[in-house]
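In: My questions concern the predicted model and sequence given below.
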Amino acid sequence: MKFNLLKISNLKKSLLTMITFMTGAIFIVQAQEYNFQLVKDLNPGSVHSNPKEMTVVGNSMFFVADWDNGQQTRLYLWKSDGTTSGTELVQSNFSEIYTPENLILHNGWLYFSGADEYDGNEPWKSDGSLSGTVPFKNINPTTYAGSNPEHFTSFNDKIYFAANNGTVGNELWISDGTSVGTALLKDIRTGANSSNPQNFYPFNGKLYFEANDGDSGFELWVTDGTSSGTLLLKDIGDGNNDGQIDFLTEFNGKLYFSAWNLAAGKELWVTDGTTAGTQLVKDINPSAGSYPSYLTVYNGALYFVATVGSVKQLWKTDGTEAGTTLAWNASLDVLDIKDLMVYNGNLYFSSENELEGYEVWKTDGTTSGTVRLKDIKVGFDGSDPEYFHVYNGLLYFTANDGSNGRELWVSNGTEAGTVKIAPNVATGNSPLVENPNFTEFNGSLYFSAGFDGNGVELWKLTTENMSTQDLAAAQLSTVYPNPVRDYLTIDLDKIKSSRIQLFDLQGRLMQDQTIESKGKLNMSTLPSGVYILKIEATGETKKIIKR
């Protein structure tokens, strides 16, 4: 069924967006409209099924959801082809599966941890069929106990995970998906105590992770898939202190992460895969630690959030101590920054300051180019945007504007093009109060939402190009003459003013200014060539030829 996007007259204008060609420099303007569809009401009535862990495997999307089987409500495994009739429970000839979790794709199969009535939680795999959904190893043979496998990671044609066989504790396991090919890789913390391996990250032909051997605390480990090649990389935390390894991110051929030691506190570290090459990048906040988080590669640098004093700051690094610098010198004290996401040539994030609360911000890497996208909820508490996801050229997220709780928002990167969207049947309060688990499948965006009276169920959103007539009706700006020698006239039609930026084909910013509704851009001093004009208020990007 098809729904209107918004009950506003300028809908199509607000959803103009840019599509980038392979050159990364030439753009066209495209307008889109949207179809919402409830995929299936798994629990008829207002009972929530809360779909999550959507995982695409071939022509199916698997997910887990709460389902009332007539006797009790449990978490079950489901699959969908995107239609109501094609959304069905995944069952097994072996036994009933419940509490599935840790879903991943590996070699064309779904791997997950699941429980049955006899063996407890063990590793399973499925191709979606009745006969092809099976447990592949009973790691802990004790009746009802289960090995509770977790952190499944696909790497170098094998599955790595943590599991407890009831003898050596929660340790590192490896599997090729068969019973005989599933084995304990290494008992890192010998005896019945657990090393609890976690935070797996593939890098440079090896798998890095965090584990506790009982002597060094939780530190950075590495494995090549053999027991002898599974080693402690470095005792960063000094002795039995935990190194607190997290936010592992590859950048420029090295692995960066946040880690703690006694001398510097928690700071930014880097490794080339050797003990000697595992080093502190910079002590940003001496002794107290800056607690780097949300490491994100953008525009040739690694950006991250750091705490200095009582405020959060946006930093960037080229990997050197001298090249690790403050990226945004905010005019107000920033209480928090989170959820960094690269979209359409800018870095987006949720930021909280002392006056506005959490709102969406974006940056081009400079202080002057760091601006609030939109004040969605005016006041001190803010809209608290989160769960950013880029789909089909637009940025999606959830936010609360104060009218109906947490809802779905979409943006083309401009204030005017940042709008709330919902189907016409949306009657529920705070329809996206939980993590929507955004997942793309067969050209649509799937997510969990409680738009109507059916509770939180599986929905999908499909974008379509507007017709030629619709596109012509959308009022765009006029730019002339083009080609141009001296002054370029930019007519914004009914828009009062806009920020405009001019880039060369290497992406260098040549002009950045605000113009009134009909302004001029002086191009007389620029060399001949092709330039890209970005008009923020309308979301347009145009190719300009300078003679």
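Out: Structure received.

In: alpha carbons only for contacts and neighbour counts from here, please
Out: OK.

In: Show me where the stretch 51-200 of the chain has its strands.
Out: All strands of the stretch 51-200 of the chain, identified by DSSP state E, counting those that start in this stretch, fall at 52-57, 60-68, 73-80, 88-89, 98-106, 109-116, 120-126, 133-135, 150-155, 158-164, 170-175, 182-186, 198-203.

In: Which strands or helices does the helix or strand following the last one pack on?
Out: Read it as strand 198-203. Following strand 198-203 in sequence order, the next helix or strand is strand 206-212 (DSSP states H and E). Contacts defined by 3 or more CA pairs under 8 Å, 6 or more residues apart in numbering; DSSP states H and E place strand 206-212 against strand 198-203, strand 218-223.

In: Downstream of the last one, the next helix or strand is which one?
Out: Right, the one you point to is strand 218-223. Next element after strand 218-223 (DSSP H and E): strand 231-234.

In: List the contacts of the helix or strand where Ser350 lies.
Out: According to DSSP H and E, Ser350 maps onto strand 346-353. Contact with strand 346-353 is made by 298, 332-342, 357-365, 382, 384-386, as judged by CA atoms under 8 Å, 6 or more residues apart in numbering.

In: hmm, 6 Å instead?
Out: With contacts defined as CA atoms under 6 Å, 6 or more residues apart in numbering, strand 346-353 is touched by 333-341, 358-364.

In: on that earlier part again, can you redo the strands of the stretch 51-200 of the chain as JSON lines, where the extra columns are distance to Leu533 and mean neighbour count?
Out: JSON lines is the format used below for the strands of the stretch 51-200 of the chain (distance: least, CA to CA, whole Å; neighbours: other CA atoms under 10 Å):
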{"stretch": "strand 52-57", "distance to Leu533": "38", "mean neighbour count": "22"}
{"stretch": "strand 60-68", "distance to Leu533": "40", "mean neighbour count": "22"}
{"stretch": "strand 73-80", "distance to Leu533": "43", "mean neighbour count": "20"}
{"stretch": "strand 88-89", "distance to Leu533": "49", "mean neighbour count": "18"}
{"stretch": "strand 98-106", "distance to Leu533": "42", "mean neighbour count": "21"}
{"stretch": "strand 109-116", "distance to Leu533": "46", "mean neighbour count": "23"}
{"stretch": "strand 120-126", "distance to Leu533": "50", "mean neighbour count": "25"}
{"stretch": "strand 133-135", "distance to Leu533": "54", "mean neighbour count": "23"}
{"stretch": "strand 150-155", "distance to Leu533": "43", "mean neighbour count": "22"}
{"stretch": "strand 158-164", "distance to Leu533": "48", "mean neighbour count": "24"}
{"stretch": "strand 170-175", "distance to Leu533": "53", "mean neighbour count": "24"}
{"stretch": "strand 182-186", "distance to Leu533": "56", "mean neighbour count": "19"}
{"stretch": "strand 198-203", "distance to Leu533": "39", "mean neighbour count": "19"}
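
In: just to revisit the earlier point, export the helices and strands packed on strand 206-212 to JSON lines and append columns for distance to Ala416.
Out: Output for those, formatted as JSON lines (distance: least, CA to CA, whole Å):
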{"stretch": "strand 198-203", "distance to Ala416": "39"}
{"stretch": "strand 218-223", "distance to Ala416": "46"}
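
In: okay, now the one to match up with it:
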Amino acid sequence: MKTYLTIVLILATAMGKAQTPQMVADLYNSPDPDYGQSIRQGVIYNNKLVTCNGPITGNVVVTTDGTTAGTHGVVRVLAADNLYNPVLFNGLVYYIWETNTSTPGWHPMLAYTNGVNFAGTGEVNPTGDTLQLYSDAVANAYDGQALTEMGGKLYFFATENVLTTGFELYSSDGTRQGTKLVKNINPIPGEFSIGYPHQELIGKRAVGNTLFFVANDGTHGFEMWTSDGTNAGTQLLTDLNPTPGEGSNPTNFIVYNGKMVFNATATNAAKDTALWISDGTAVGTIKLMDNLFNMSDYAVMNNLLYFYAKNTLTDVEGIYVTDGTPQGTHVIVNMQLPGSYYGYFPKPAYLTAFNNKLYFSAYSAAEGQELWVSDGTTQGNTKLFKNLDGTSEHSSPTQLTVANGRLYFKAANRTSGSTKSVDIWSTDGTLSGTIKHVVPGSNALLTGPGWLDGEMMASPLIQLGNNLIFSNFYTNAQYGPPLWKLDLTHVNVKQVSTQETKLALYPNPASHMVTVNAPGIRHISVLNAVGAKVYDNYTENTNVAEIDVQALTAGIYLVEITNEQGIKLVQRFTKQ
């Protein structure tokens, strides 16, 4: 006797364009194709998204309100230059312009834009000015720490004379007159308080009215410093490595519960990098755990800080947790090394808290790099959430982003190691509520430059109102990715069933291909509104099948699946 299970999908709003991304603008195929580059970083300003776009960091600034008419370029510089770390400050968007030219008078600048047009752009220290910013875009563009706002001022490292003061801590109110040296930390002429040989140590983070940063005063080596923005209030936090001239080289700043968590090396012993926490005072700076480094991802859940790190003694990576005390700091689970996972800079795991669970990208030999989930305990409740393509090919989930009650992320669709497309996925935390939002037309192999899939996976998902904005290629060998949006109001999927749902169908609505996911599929039929079969096909006991629905007219249809046990599963979908 056959058992029938009907699954009803209830959408939050009308189903007309649900779950399918829409192109906002193809700036590469516009009168000025230089603006057609992938998003790197962005800020929301006056209900618009202002982004730095381009390879590595960005060499153009683009603004969008989510419409074609409201999307255009506002800043364009030389292809070799880098624009990064946009910060909303005093009614404008400020960013660092790293120039890569030997032309006299050109130097890294503090620039700004009104996010509207070219006339609203400018530089605090234009060409020919004595002030030049310290910048290392490749090393620091993604961490957002090179330009930091605190107490109504921007903080960065700069110099007005390399031979006298070198690069030191500066502050600015956004004007040249209001841009001043905070303190000459390294008084030795020509010596820098930051920079070589530790270009990566230019990070800064503000906790309230205290700025944490790394500097070398010429005596203690690179150590943690704090500042309240004044000369007198800028001082060495504590000398964690007391060896003369040797610093602890603090890195990986994380603000947690009004304190700063970071990595530092307290001795010169090999593999002695530890996890520290500080409240901004020497006595309040304590070691949380020894032998941890490469702290990369972090998420706060239930007032606990979870982070990804590597044990220097075992060389094993894992997820750790801390409550801000040594006793409350420990490993949750050790994970396998990424293996052949594509290392899309900057994060290897994208640890994200959603619905009281942790989601992240991790590797296993059997499944490849896929989406995992954890309840944050050591009780073995860390497991694979979903193998997105059902094979051992790496889908490598990246850019995990929570928006409007769902978790969104990017994942690669690969065939024999080649990337077929980069798709947007979302989940409500259940397998049946995990769906793929296929970019229309993205069904050809990306056989252009080898960096195409990396460009897309490294480009973020950014929420603008009720839309998710992102860059994505959609045709073979396309060199400039269009800007897309996903309407978040049409993706709230709820399941109503008296039994456990084991059938997933996506995208829904659909216009081209529909993917069916259910255990042991043997037969698939599609019925129209009057019950007539418009598609009928037998499969070979698979868990994933695709239905070409391009020829169907727009309307409501039922997909009927018969599995290997003779059980029928029926689900409704909309053909656009």
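Out: Alright, I've got the coordinates. Please read all numbers here as calculations on a predicted model, not as lab measurements.

In: how about the strand holding Ser350 of the first structure, which residues of the second structure does it hit?
Out: Aligning strand 346-353 of the first structure against the second structure (TM-score structural alignment) gives residues 357-364.

In: tell me which strands and helices whichever helix or strand comes after the strand holding Ser350 of the first structure is in contact with?
Out: The helix or strand immediately downstream of strand 346-353 of the first structure is strand 357-363, counting by DSSP H and E. In terms of contacts (3 or more CA pairs under 6 Å, 6 or more residues apart in numbering; DSSP states H and E), strand 357-363 of the first structure is packed against strand 346-353, strand 371-374.

In: What's the average distance for strand 357-363 of the first structure when superposed on the second structure?
Out: Overlaying the second structure shows strand 357-363 of the first structure at a mean distance of 1.6 Å from the equivalent residues (mean CA distance after the TM-score superposition for the first structure).

In: what sits against the most centrally placed residue in the second structure?
Out: In the second structure, the centroid-proximal residue (CA atoms, centre = their mean) is Gln399; its distance is 4.0 Å. Contact analysis of Gln399 of the second structure by CA under 6 Å, 6+ apart lists 409, 460.

In: again with Val419 of the first structure
Out: Residues near Val419 of the first structure by CA under 6 Å, 6+ apart: 409-410.

In: ok so, going back, dump the strands of the stretch 51-200 of the first structure to JSON lines, plus distance to Gln37 of the first structure.
Out: What follows is the strands of the stretch 51-200 of the first structure, written out as JSON lines (distance: least, CA to CA, whole Å):
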{"stretch": "strand 52-57", "distance to Gln37 of the first structure": "17"}
{"stretch": "strand 60-68", "distance to Gln37 of the first structure": "16"}
{"stretch": "strand 73-80", "distance to Gln37 of the first structure": "14"}
{"stretch": "strand 88-89", "distance to Gln37 of the first structure": "17"}
{"stretch": "strand 98-106", "distance to Gln37 of the first structure": "24"}
{"stretch": "strand 109-116", "distance to Gln37 of the first structure": "25"}
{"stretch": "strand 120-126", "distance to Gln37 of the first structure": "27"}
{"stretch": "strand 133-135", "distance to Gln37 of the first structure": "29"}
{"stretch": "strand 150-155", "distance to Gln37 of the first structure": "32"}
{"stretch": "strand 158-164", "distance to Gln37 of the first structure": "35"}
{"stretch": "strand 170-175", "distance to Gln37 of the first structure": "39"}
{"stretch": "strand 182-186", "distance to Gln37 of the first structure": "41"}
{"stretch": "strand 198-203", "distance to Gln37 of the first structure": "35"}
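
In: Quick one, which of these gets closest to Lys312 of the first structure.
Out: Closest of these to Lys312 of the first structure is strand 198-203, at 24.3 Å (criterion: CA to CA).

In: Figure out how far the closest one is from the centre of its chain.
Out: Put simply, strand 198-203 of the first structure sits 17 Å off its chain's centre (CA atoms, centre = their mean, to the nearest Å).

In: How about stretch 337-351 of the first structure?
Out: Counting by CA atoms, centre = their mean, stretch 337-351 of the first structure comes out at 10 Å from the chain centroid.

In: list the buried ones in that stretch?
Out: Neighbour-count burial for stretch 337-351 of the first structure flags 337-344, 346-351 (criterion: 16 or more other CA atoms under 10 Å).

In: What is the nearest of those to Thr468 of the first structure?
Out: Asn344 (24.4 Å).

In: Hmm, Tyr538 of the second structure is touching Gly520, no?
Out: No - using CA atoms under 6 Å, Tyr538 of the second structure is not in contact with Gly520, being 11.7 Å away.

In: who has more neighbours, the two?
Out: Gly520 (19 against 12; other CA atoms under 10 Å).

In: My guess is that one contacts Lys568. True?
Out: No - contact criterion CA under 6 Å: Gly520 of the second structure and Lys568 do not qualify, at 11.2 Å.

In: Asn43 of the first structure is nearest to which of the strands of the stretch 51-200 of the first structure?
Out: Among the strands of the stretch 51-200 of the first structure, strand 60-68 sits nearest to Asn43 of the first structure (CA to CA), with 6.3 Å.

In: residues in contact with the aligned residue in the first structure for Asn186 of the second structure?
Out: Alignment note (TM-score structural alignment): Asn186 of the second structure maps to Arg189 of the first structure. Contacts here follow CA under 6 Å, 6+ apart; on that basis Arg189 of the first structure touches 195, 213-214.

In: Between the two ends of stretch 413-423 of the second structure, what distance do you get?
Out: 7 Å (CA to CA, to the nearest Å).

In: repeat for stretch 453-462 of the second structure
Out: End-to-end distance of stretch 453-462 of the second structure (CA to CA): 18 Å.

In: next one: stretch 469-487 of the first structure
Out: First-to-last residue span, stretch 469-487 of the first structure, CA to CA: 32 Å.

In: Next, work out how far apart the residue nearest to Phe380 of the first structure when sequence neighbours are not counted and Asn204 of the first structure are.
Out: Distance criterion CA to CA, 6 or more residues apart in numbering; nearest residue to Phe380 of the first structure, sequence neighbours excluded, is Glu356 at 4.6 Å. As defined by CA to CA, Glu356 of the first structure lies at a distance of 43 Å from Asn204 of the first structure.

In: Many thanks, I have nothing further to ask.
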